[in-house]
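Student: Okay, here's the prediction I keep looking at, along with the sequence it came from:
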Amino acid sequence: MKRTFLLFLIVIPVWLVSCSDSKKKTTNNTNNNQLLGYAEVLNACLIRDACDVMPLGYISPCVTSHYEQTALENQQAIWNEIYSCVLAAEGNCTTVKQCFGNGALPVTCDPSTNKGRCEGDVRYWCDSFNRQMYAMNCRDSGMTCVMGDDGNPQCSLNTCTEGEYEPLCDGDKQRVCANGYINTTDCTVMGLPCTLLQTEENVFQPFCMGEGAQCDPAEYEGTCSGNLKTDCSGLGVVQQVDCSQLPGNKTCVMTVNGPSCNAAGTECELGEEDCLDDFTARVCLDGTYFLVNCTELGFTRCTGRGAQLDIGAHCTR
């Protein structure tokens, strides 16, 4: 894609109203719309895994995805409500499973024949790994449930038709039409603004990118200045990101591929997790070990998985 010029936008905050149904068991009324912290999400992921809801080999990806991929897709508030419900269940696995079923226990499903459905704002999808029909309320992130062109239900602002929908920057959220529905990307999760770029086809497209001078990605030498990362984007624009403002605990580190926002901690590496003793799960997040006593979550011990019981750290009964 050839870069012609940038159209800079006045950033207008968009407040997405998150509604809740007082009868819906997946809503935790004590949450007050506050995002959960690292330790709380870690606890929720351990509980979810212990109750065999989308069980995990390792716990850390569950935590990091909540602040990265889920937030990037504008769905963090949805999972925030689900995990608040999980934490309030105090280790009762029946209640935990209801948190993932819109107040009812999830039922078995075959993803090859049943991809899920929409019931109002609630998205029901069939998990391909443990073949359970789970639910989430799209309204918690200010969206509704729509069916994609591929037959899968999705949380989105609305359906759309490619070629008719005009891509845009909604504040710092990128909105484009794909698979029959509006796809949202929150650029702030990457520490970048949303900017409209005019292509050589004279079409404006939104991108998560900086607004600096032109540069040549092949020649530009990126730098770290404290937590500030400066590099050249693939579209040929100098961009700066304050790594300390990204989700988790990040700092700027020079790598063989240039500057990168990496874990600020040095105690451990991502993916390192085990049982410190019979009761304590030890999980590495952004270079720092987090310790959780499984008995405090309502379970009896910590164990690994696999033939040697050495895969991950899992709370069990």
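Tutor: Cool, the structure landed.
Student: switch to C-alpha atoms for all contacts and neighbour counts from now on
Tutor: Will do.
Student: Enumerate every residue touching the closest residue to residue 87 other than its chain neighbours.
Tutor: Leaving aside its sequence neighbours, residue 87 sits nearest to residue 44 (Cα to Cα, 6 or more residues apart in numbering; 5.9 Å). By Cα atoms under 8 Å, 6 or more residues apart in numbering, the residues touching residue 44 are 83, 84, 86, 87.
Student: Which elements pack onto the helix or strand containing the last one?
Tutor: It stands for residue 87. Following DSSP states H and E, one finds residue 87 within helix 76-88. Helix 76-88 is packed against helix 38-50, helix 60-67, helix 93-99, strand 133-137, with contacts defined by 3 or more Cα pairs under 8 Å, 6 or more residues apart in numbering; DSSP states H and E.
Student: buried residues in that helix?
Tutor: Across helix 76-88, burial judged by 16 or more other Cα atoms under 10 Å covers 76, 77, 78, 79, 80, 81, 82, 83, 84, 85, 86, 87.
Student: The fourth one contacts residue 65, doesn't it?
Tutor: No: counting by Cα atoms under 8 Å, residue 79 sits too far from residue 65 to count as a contact (10.5 Å).
Student: right, and out of the buried residues of helix 76-88, which lies closest to residue 169?
Tutor: Nearest to residue 169, judged by Cα to Cα, of the buried residues of helix 76-88 is residue 76 at 19.4 Å.
Student: That closest one: what's its closest spatial neighbour, skipping adjacent residues?
Tutor: Residue nearest to residue 76 in three dimensions, not counting chain neighbours: residue 70, with 5.2 Å by Cα to Cα, 6+ apart.
Student: Same check on residue 313?
Tutor: residue 274 (4.6 Å).
Student: Distance of the one you found relative to residue 283?
Tutor: Remark: distance between residue 274 and residue 283 (Cα to Cα, to the nearest Å) = 7 Å.
Student: Please compare the first structure with the one that follows:
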Amino acid sequence: MAFYVAGAAIAGAGPSPKSARGALAVLFFHAGVYIANDAVDALLDRTEARRARDLVASGEVSSKSAGLMSGGMISAGTLVALANGVLAAGTYLLAVICLMAYNFFGKCCPFPPVMDVIQGFGWGGLTVLGAENARFEPWPTVLMTLGVVVYITLINGFHGALRDYRNDSAHHVRTTATFFLGEASAKRRTEPTPIYIAYGLMLHAAQAVLVISAVMLAGQAIPRAVIVAAALTELVTMSLFSVAVLRFAENDRTWRLGIADVVLGPAAMLMVVWIRSGLLIYCVILIFYTTIWAFSKTLRSQVRRMIARGA
């Protein structure tokens, strides 16, 4: 939803029935593509302790039922997007195609970073969908969309891939981590190679340039505080990422740095809301966004694991 809100803010779209319909379509999109991912990856997820108890992985909901539910969600989202016009529906369907391509081919592609980029364009499509709610601003929209693409490429190809590296390697799954690091070995610890680190840092730098540029072009007479805040946020996220990869260890500390990097990226993107609607509205949206993260299954399961270790 953060990507959609950023696109809508760039276009200057305020609360309206059209914006609300777009947000509803995004919710259907989010649910549909994730349920589809659970259905496609059910067998692999059963081998990962963190996901083995999920509804589809555990068999409580069959993959066929999940697939039907996903199709229903995406169909509903398409109809809602169509109410905003043919262009909105086309943008929505292109985003769906990108995510479905990743779901079905993301773990068997000979060059996995390509699939990370395709997934990025799927999520970036939500930024374009938001920008179509009002006056379309080409340059800031394109820059922010590319910023989202690079962000997703980084998160999926680095944080997510490293998190699942050992299990994916054990089951001969093709991901960006296994592509750069090769097969995992029980005799050696996981450690990003210099080329993999350079790849991640390059993506992070590109994300920072694209997002800051989009923020600077998002309106007339941009408050200097917004530009400074966006630059500082990107600097902090890059610093956290650098610490995480240069001093990488398979422990909770590195995981916490990774989560901070994941959460702070959209915080910079959402600063276009600050430009359009003021600091208070930006803070409200940011609190809402971080609260959703705080109660996510991923974060809660990791916190429980950390508590268990401490005990």
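Tutor: Received, thanks. Because the structure is a prediction, the values reported are computed rather than measured.
Student: Could you get me the TM-score between them?
Tutor: The TM-score (TM-score structural alignment, normalised by the length of structure 2) is 0.30; 154 aligned residues with a Cα RMSD of 6.2 Å.
Student: Out of the buried residues of helix 76-88 of structure 1, which is nearest to residue 229 of structure 1?
Tutor: Nearest member of the buried residues of helix 76-88 of structure 1 to residue 229 of structure 1, counting by Cα to Cα, is residue 76, at 25.3 Å.
Student: distance of the closest one from residue 136 of structure 1?
Tutor: Distance from residue 76 of structure 1 to residue 136 of structure 1, by Cα to Cα: 11 Å.
Student: just curious, which of the buried residues of helix 76-88 of structure 1 is nearest to residue 255 of structure 1?
Tutor: residue 76 (29.7 Å).
Student: just to revisit the earlier point, any idea how far the residue nearest to residue 87 of structure 1 is from residue 194 of structure 1?
Tutor: 32 Å.
Student: Check residue 305 of structure 1 too.
Tutor: 42 Å.
Student: higher neighbour count, those two?
Tutor: A direct count of neighbours by other Cα atoms under 10 Å for residue 305 of structure 1 and residue 194 places residue 194 higher, at 26 against 14.
Student: surely the more buried one meets residue 208?
Tutor: Yes: counting by Cα under 8 Å, residue 194 of structure 1 touches residue 208, with 4.7 Å between them.
Student: what's residue 293 of structure 2 in contact with, if anything?
Tutor: Going by Cα under 8 Å, 6+ apart, residue 293 of structure 2 touches 263, 299.
Student: How about the residue most central in space within structure 2: what's its closest non-neighbour residue?
Tutor: For structure 2, the residue sitting closest to the mean C-alpha position, by Cα atoms, centre = their mean, is residue 152 at 4.7 Å. Nearest-residue entry for residue 152 of structure 2: residue 120, 4.9 Å, with adjacent residues in sequence omitted and distances by Cα to Cα, 6+ apart.
Student: Quick check: the one you found vs residue 114 of structure 2, distance?
Tutor: Remark: distance between residue 120 of structure 2 and residue 114 of structure 2 (Cα to Cα) = 10 Å.
Student: ok, those two, which is more surrounded?
Tutor: Legend: neighbour count by other Cα under 10 Å for residue 120 of structure 2 and residue 114, higher for residue 120 (27 against 16).
Student: Would you tell me what helix or strand that one is located in?
Tutor: According to DSSP H and E, residue 120 of structure 2 maps onto helix 112-131.
Student: All the strands of the stretch 101-250 of structure 2, residue numbers only.
Tutor: With strands called from DSSP state E, counting those that start in this stretch, the stretch 101-250 of structure 2 shows none.
Student: Please, where are all the helices along it?
Tutor: Listed in chain order, the helices of the stretch 101-250 of structure 2 (DSSP state H, counting those that start in this stretch) span 112-131, 138-154, 161-163, 165-170, 176-181, 194-216, 224-246.
Student: quick one, which of these is packed in tightest?
Tutor: Mean neighbour count (mean count of other Cα atoms under 10 Å) peaks for helix 112-131 among the helices of the stretch 101-250 of structure 2, with a mean of 26.
Student: so which strand or helix has residue 241 of structure 1?
Tutor: Element membership of residue 241 of structure 1, judged by DSSP H and E, is strand 238-242.
Student: Which elements pack onto that strand?
Tutor: Checking 3+ Cα pairs under 8 Å, 6+ apart, strand 238-242 of structure 1 ends up next to strand 228-232.
Student: got the angle for the strand it packs on vs strand 238-242?
Tutor: 160 degrees (axes from the mean of the first three to the mean of the last three Cα atoms, to 10 degrees).
Student: What helices and strands are in contact with strand 228-232 of structure 1?
Tutor: strand 223-225, strand 238-242, strand 250-255, strand 258-263.
Student: Next, count neighbours for residue 230 of structure 1.
Tutor: 22.
Student: er, residue 288 of structure 2 actually
Tutor: Other residues close to residue 288 of structure 2 by other Cα under 10 Å number 12.
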